[in-house]
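J.: quick one: sequence and predicted model below, then my questions.
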Amino acid sequence: MSSTQRYLLDTYRAARLGDPAPPAPGTHDTRVLRELRTYRRFRAVLAGRPAHGRLRRAAAAITGATRRRHTQARSTC
């Protein structure tokens, strides 16, 4: 049974019993991912490691590439 079918069945049962409808599948996915990221950062700090990782390095690489492009464009003018 898929999550959509399960949701529809739960919604039907809630309507028959007069209970509030359950949240739709995927409603809280973003919040769960943010809480997981926060938890992993917290555990890293407790372990004595820096609280940043791949995302910060990727952002630095993109920013560095952008800066290099701008400096090259200025030097040719």
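T.: Structure's in. What do you need? Computed from a predicted structure; not experimentally measured. Numbering: from 1, shown residues only.

J.: from here on, contacts and neighbour counts on C-alpha atoms
T.: OK.

J.: just want the most central residue of the protein.
T.: Leu33 (4.5 Å; Cα atoms, centre = their mean).

J.: now the top helix by length along the chain, how far from the centre of its chain.
T.: As assigned by DSSP state H, the longest helix anywhere in the chain is helix 54-75. With Cα atoms, centre = their mean, to the nearest Å as the basis, helix 54-75 stands 24 Å off its chain's centre.

J.: included below, for side-by-side comparison, is a second structure:
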Amino acid sequence: MSITQQYLLDSHRAHRHGETPPPAPGTHDWQVVRELRDSWELRTDLTGRPERGRLRRAVRRWLGPMRRPIG
């Protein structure tokens, strides 16, 4: 069963029971990415280790405009 089929089934079931429908797939993807980035930053700050590696630098460049100062 695909994600779309599961979403449609859950929406139909919620409608029949008079409940609110679930959020559409992909609705909160950017929020999850931001939370992962924030936890990553917090972990590196707490351990006192600098970030390193090509992948981390590439992700940091890509997410750079979305960063917000801590504190």
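T.: Yep, that arrived. Because the structure is predicted, anything quoted here is derived from the model rather than measured.

J.: Ala14 of the second structure: neighbour count?
T.: 14 (other Cα atoms under 10 Å).

J.: give me the mean deviation of the helix or strand containing it from the first structure.
T.: Using DSSP states H and E, Ala14 of the second structure sits in helix 3-17. Per the superposition on the first structure, helix 3-17 of the second structure and its aligned residues are separated by 0.3 Å on average (mean Cα distance after the TM-score superposition for the first structure).

J.: in that helix, what counts as buried?
T.: For helix 3-17 of the second structure, a neighbour-count test (16 or more other Cα atoms under 10 Å) marks 7, 11 as buried.

J.: in the second structure, spot the helix with the most residues.
T.: Every helix in the second structure considered (DSSP H), the longest is helix 29-47.

J.: average offset between that helix and the first structure?
T.: Helix 29-47 of the second structure sits 0.4 Å off on average (mean Cα distance after the TM-score superposition for the first structure).

J.: contacts made by the helix holding Ala14 of the second structure with the rest, please.
T.: Contact partners of helix 3-17 of the second structure, identified using Cα atoms under 8 Å, 6 or more residues apart in numbering, comprise 20-22, 24-25.

J.: how far does that helix sit from the chain's center?
T.: 23 Å.

J.: go on, stretch 47-60 of the second structure?
T.: Distance, centroid of stretch 47-60 of the second structure to centroid of chain: 19 Å (Cα atoms, centre = their mean).

J.: what is the burial count for Arg43 of the first structure?
T.: The burial count for Arg43 of the first structure: 13, using other Cα under 10 Å.
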